[in-house]
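**Q** how would this look folded up:
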Amino acid sequence: MQSVLTVDGLYGGYIYRKPVIRNIRFSLGSGEMVGLVGLNGAGKSTTIKHILGLMTPEQGEIRVNGVTLTEDPGLYRGSLAFVPESPELYEELTIREHLELTARVYGLDRSTYETRSKELLARFRMTEKADSFSRHLSKGMRQKVMLMNAFLTEAPLYIIDEPFLGLDPLGIRSLLELMAAFKQKGCSFLVSSHILSTIEKYCDRYVVLDHGEMAASGTLTDIRTQAGLGTDAGLDEIFFRLVGGSGEGGVL
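**A** Below you'll find the model as predicted:
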């Protein structure tokens, strides 16, 4: 299986020579969904920031579609789409204008943009809101706009931080169905979420972080074994066994 994302021996943080994430190693293959899980402060956000190129690793290497950010910034950045936990939109743009802006940045032709945007607006039940300014939207609607912009690109790699936060039940279902459909197309997902019961149903593998280090990684069967649990243990129980006794706090 071709690797869309490879994180190899990643050390990094906010102060030089004081890494808050240490020796992070995992990869995503084409059409694969990996859950990045951990307590608050376990290092999930710091890991994601390094993958996005917002932070520079002290040690280790990150490749997206086979290249590092230094080797080919255009290919690296153009191969991924990111949805943050908190929606970040331009207050003076409408939903439609946000989508048009994304289409231009990613070089989509007009026909492709119109087809994809129409489908996404309908899927997230936002067609009637398409010409509304983002400042007039609820948090859940703003989150939907972020998701629509990401899926408009049909990027090979999606990094989604707490994707279900603020969405209503229909929005969550629409998102999960869309993620499943994009997986079938070969798109890959790195999903950070605290809603373990949901991602257990959809993720192929997991990376469990604890205090900046990997507590376990692999399929559900793999991390069950690493946690010393039986075959009927779910992700919640596995997670509690791996990190539940370590207490809250840690890194960002």
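**Q** alpha carbons only for contacts and neighbour counts from here, please
**A** Fine.
**Q** I'd like the next helix or strand past the longest helix anywhere in the chain.
**A** The helix spanning the most residues in the chain, taking DSSP state H as the definition, is helix 169-185. Proceeding C-terminally, helix 169-185 gives way to strand 188-192 as the next helix or strand, assigned by DSSP states H and E.
**Q** which residues sit against the helix or strand following that following strand?
**A** If you walk from strand 188-192 toward the C-terminus, the next helix or strand you reach (DSSP H and E) is helix 196-202. Helix 196-202 is touched from outside by 33, 35, 180, 193, 234-236, with contacts defined as CA atoms under 8 Å, 6 or more residues apart in numbering.
**Q** for comparison, sequence B:
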Amino acid sequence: MTVKVENLTGGYGKTPVINNINFELKSGEIVGLIGLNGAGKSTTIKHMLGLLNPMQGKLSISNVDINEDVENYRKKLSYIPESPVIYDELTLQEHIYMTAMAYGIDRETAMERAEPLLQTFRLKQELGIFPSHFSKGMKQKVMIICAFIVNPELYIIDEPFLGLDPLGIQSMLDLMVEKKEEGRTVLMSTHILATAEKYCDRFIILDKGEIVAIGDLASLQSQTGMTDKTLDEIYIHVTQGGQQS
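**A** Next up, the predicted model:
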């Protein structure tokens, strides 16, 4: 499985937010997408999800081009947003059923896959509850459960740790490692660079809508001439001219 983002330029209006983005993701790796606020991380993700139409460029997962077969393309990925998207009128179990229906998974299979996740995130007793009443951390766990019952080729995860307690964060990281070991791929956008350095195999650093560095830590150290420096130090170095927004 290969995810390809080729010559991607795009944004929300006529002025591009990201320019000529190129990278590949391979099976069995966790890749960190990092950059300052406004660097283009969310815009890149929205294009990969098919929520924005690119001005130019190609997107594909396992040779399925988003422009040629968007339905099949989307079934190859799942997404955990930064802010949970909860439907007030649906219980936790109905959120699981809705996700299953969207991906063509039968309810029994969905609940079998959800069982260990519900146990891990301590939500087994909440199946009949409306998550709109949950705390933000609990809502985020609903998003995680729904994303992980799909078993897609690619997981796109945007700031996954916001609102999670330390146990929830570790459980989330353990799930990501488990999926990596199964040969699946995780693209994770995060500002928690110490965690990214520990768990990610490679990094894509964005600044002002362009990729300014890409590779594993040793490669980034070599590219920047910052031997033995941490990801945090390299990140600050390559983005120090950036403007936060």
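**Q** TM-score for this pair?
**A** Overall, the chain-to-chain superposition scores 0.97 on the TM-score scale (TM-score structural alignment, normalised by the length of structure 2); 245 aligned residues with a CA RMSD of 1.1 Å.
**Q** hang on, the earlier thing: equivalent range in structure 2 for the longest helix of structure 1?
**A** Under TM-score structural alignment, the match for helix 169-185 of structure 1 in structure 2 covers residues 166-182.
**Q** list the contacts of that stretch.
**A** Outside of stretch 166-182 of structure 2, the residues that reach it under the criterion CA under 8 Å, 6+ apart are 27-30, 120-121, 141, 144, 160-161, 185-186, 199.
**Q** switch the cut-off to 10 Å
**A** Outside stretch 166-182 of structure 2, the residues within contact range by CA atoms under 10 Å, 6 or more residues apart in numbering are 27-30, 117, 120-122, 137-138, 140-141, 144-145, 148, 151-155, 157, 160-165, 183-188, 195, 199-200.
**Q** list the buried ones in it?
**A** Within stretch 166-182 of structure 2, the residues that qualify as buried are 168-169, 171-173, 176-177, 179-180, counting by 16 or more other CA atoms under 10 Å.
**Q** show me how far that stretch is from its chain's centre.
**A** Computed by CA atoms, centre = their mean, to the nearest Å, the separation of stretch 166-182 of structure 2 from the middle of its chain amounts to 13 Å.
**Q** ok, now stretch 83-96 of structure 2?
**A** Mean-position distance between stretch 83-96 of structure 2 and its chain equals 20 Å (CA atoms, centre = their mean).
**Q** next one: stretch 61-78 of structure 2
**A** Using CA atoms, centre = their mean, the mean C-alpha position of stretch 61-78 of structure 2 is found 16 Å from that of the whole chain.
**Q** what span of structure 1 is that stretch aligned with?
**A** Residues 64-81 of structure 1 are where stretch 61-78 of structure 2 aligns, taking TM-score structural alignment as the criterion.
**Q** quick one, strands of structure 2?
**A** Counting by DSSP state E, structure 2 forms strands over residues 2-10, 18-26, 29-35, 56-61, 64-65, 77-80, 154-158, 185-189, 202-207, 210-215, given from the N-terminal end onward.
**Q** just tell me what Pro131 of structure 2 corresponds to in structure 1.
**A** Structural alignment places Pro131 of structure 2 opposite Ser134 in structure 1 (criterion: TM-score structural alignment).
**Q** burial count for the counterpart of Pro156 of structure 1 in structure 2?
**A** Counting by TM-score structural alignment, Pro156 of structure 1 lines up with Glu153 in structure 2. A total of 24 residues lie near Glu153 of structure 2 under the criterion other CA atoms under 10 Å.
**Q** can you verify my assumption that Glu153 of structure 2 contacts Ile61?
**A** Yes: counting by CA atoms under 10 Å, Glu153 of structure 2 does reach Ile61; the two are 8.3 Å apart.
**Q** name the residues contacting each of the two.
**A** In terms of CA under 10 Å, 6+ apart, Glu153 of structure 2 and Ile61 are both contacted by the residues 1-3, 26, 76-77.
**Q** which of the residues you listed are buried?
**A** Judged by neighbour count, with buriedness set by 16+ other CA under 10 Å, the buried members of these are 2-3, 26, 76-77.
**Q** and the helices in the stretch 1-150 of structure 1?
**A** Applying DSSP state H, counting those that start in this stretch to the stretch 1-150 of structure 1 gives helices spanning 44-52, 73-78, 95-105, 110-123, 139-153.
**Q** which residue numbers in structure 2 go with stretch 196-208 of structure 1?
**A** Mapped onto structure 2 using TM-score structural alignment, stretch 196-208 of structure 1 spans residues 193-205.
**Q** before we move on, the earlier item: what's the closest of the strands of structure 2 to Ile45 of structure 2?
**A** Among the strands of structure 2, the nearest to Ile45 of structure 2 by CA to CA is strand 154-158 (7.6 Å).
**Q** mean shift between the closest one and structure 1?
**A** On the superposed models, the aligned residues of structure 1 are on average 0.5 Å from strand 154-158 of structure 2, with distances taken as mean CA distance after the TM-score superposition for structure 1.
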